[in-house]
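K.L.:
A predicted structure for the sequence below; I have some questions about it.
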Amino acid sequence: MSGSTDRVRAARRPGPQVIADKGHSTKATRAHLRKRVIPATIPERRDQQADRKRKGRAGGRPPAFDRTAYKRRNVVERCFNRLKQFRAIATRFDKTAVSYRGMIDLAALLIWL
């Protein structure tokens, strides 16, 4: 190492993050997540945007929204939809959590193959 100005920076791992659709865009949800220091990627509903703009400066600033993280949500939603094509998973035929998890593992394997 040459000098004290050279520093090594470690990348931080992202912590838990909530990615939800507009149906979960409420003050209560955002306050609950903020209180627990959990970042949220939830798009703001149009009526909330209009209300905030109508209030002007008193309306506050818009909540942070990460478009790239929200786009990844689509992959998870499609996975759930593919898994629910298996009738045993969609209707939860299995009695125990272990056998239900086994069925999900089997269905995921069949989708993957």
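P.N.:
The structure has been received and is ready for your questions.
K.L.:
C-alpha from now on. contacts and neighbour counts both.
P.N.:
Will do.
K.L.:
determine the three-state secondary structure at residue 110.
P.N.:
Using DSSP: H, G, I helix; E, B strand; the rest coil, the structure places residue 110 in helix.
K.L.:
nope, residue 75 is what I was after
P.N.:
What three-state DSSP gives for residue 75 is helix.
K.L.:
and the comparison structure, right after this:
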Amino acid sequence: MVITGGHRNDGALLAAVLADIRVPRLTAGRPRTRPDAVVADKAYSARAYRRALHARGIKAVIPEKSDSIAARRRRGSRGGRPPGLDVAAYRGRNVVERHFALTKQWRGLATRYDKLAVTYRAAVVLAACITWSRI
């Protein structure tokens, strides 16, 4: 988890987030550092995000924005091929969205009263642990 200032662009820290990924193995061994796919919403459909994921060999499951679709169609055959979308994998994104909705039930997290990033991150981890223990 990477915590930044509220005014900071998410794309600036994509490399840091990808570097922090650790997917544990079912058997013994070191954790994988490259997931099979990254599922995101339309806000992350920019070419820079897709290129960064492609450079690491990660499948991007991101729908295309409607204005990008229109621009590509306007260009005709010069518009290029649309990026693929695994619809079945994209349906699983609602699990993450529901977790964010649960996290926003904590007033201090939703409004970010904490000034220090360390304190805010600790509150997010605490909320995740309490949510996980209720399952």
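P.N.:
Yep, that arrived. Everything numeric in this text was worked out from a predicted model, so none of it was measured.
K.L.:
against the first structure, where does stretch 41-60 of the second structure fall?
P.N.:
Using TM-score structural alignment, stretch 41-60 of the second structure corresponds to residues 21-40 of the first structure.
K.L.:
nearest residue to the middle of the first structure?
P.N.:
For the first structure, the residue nearest the mean C-alpha position is residue 19 (2.1 Å; CA atoms, centre = their mean).
K.L.:
mind listing what it touches?
P.N.:
40-42, 69-70, 73 (CA atoms under 8 Å, 6 or more residues apart in numbering).
K.L.:
so residue 18 of the second structure is in which element?
P.N.:
Assigned by DSSP states H and E, residue 18 of the second structure belongs to helix 14-19.
K.L.:
mean per-residue distance, the following helix or strand past that helix to the first structure?
P.N.:
Per DSSP H and E, the first helix or strand lying C-terminal to helix 14-19 of the second structure is strand 37-39. Taken against the first structure, strand 37-39 of the second structure registers an average deviation of 1.2 Å after superposition, with mean CA distance after the TM-score superposition for the first structure.
K.L.:
hey, where'd the helices end up in the second structure?
P.N.:
Per DSSP state H, the second structure carries helices over the ranges 14-19, 47-55, 66-75, 87-90, 93-103, 107-111, 117-134.
K.L.:
on that earlier part again, buried residues in the match of stretch 41-60 of the second structure?
P.N.:
Within stretch 21-40 of the first structure, the residues that qualify as buried are 25, 30, 39-40, counting by 16 or more other CA atoms under 10 Å.
K.L.:
quick check: the farthest pair among those?
P.N.:
Spatial extent of the buried residues of stretch 21-40 of the first structure (CA to CA) is set by the pair 25 and 39 at 13.3 Å.
K.L.:
closest one of the buried residues of stretch 21-40 of the first structure to residue 46 of the first structure?
P.N.:
residue 25 (10.5 Å).
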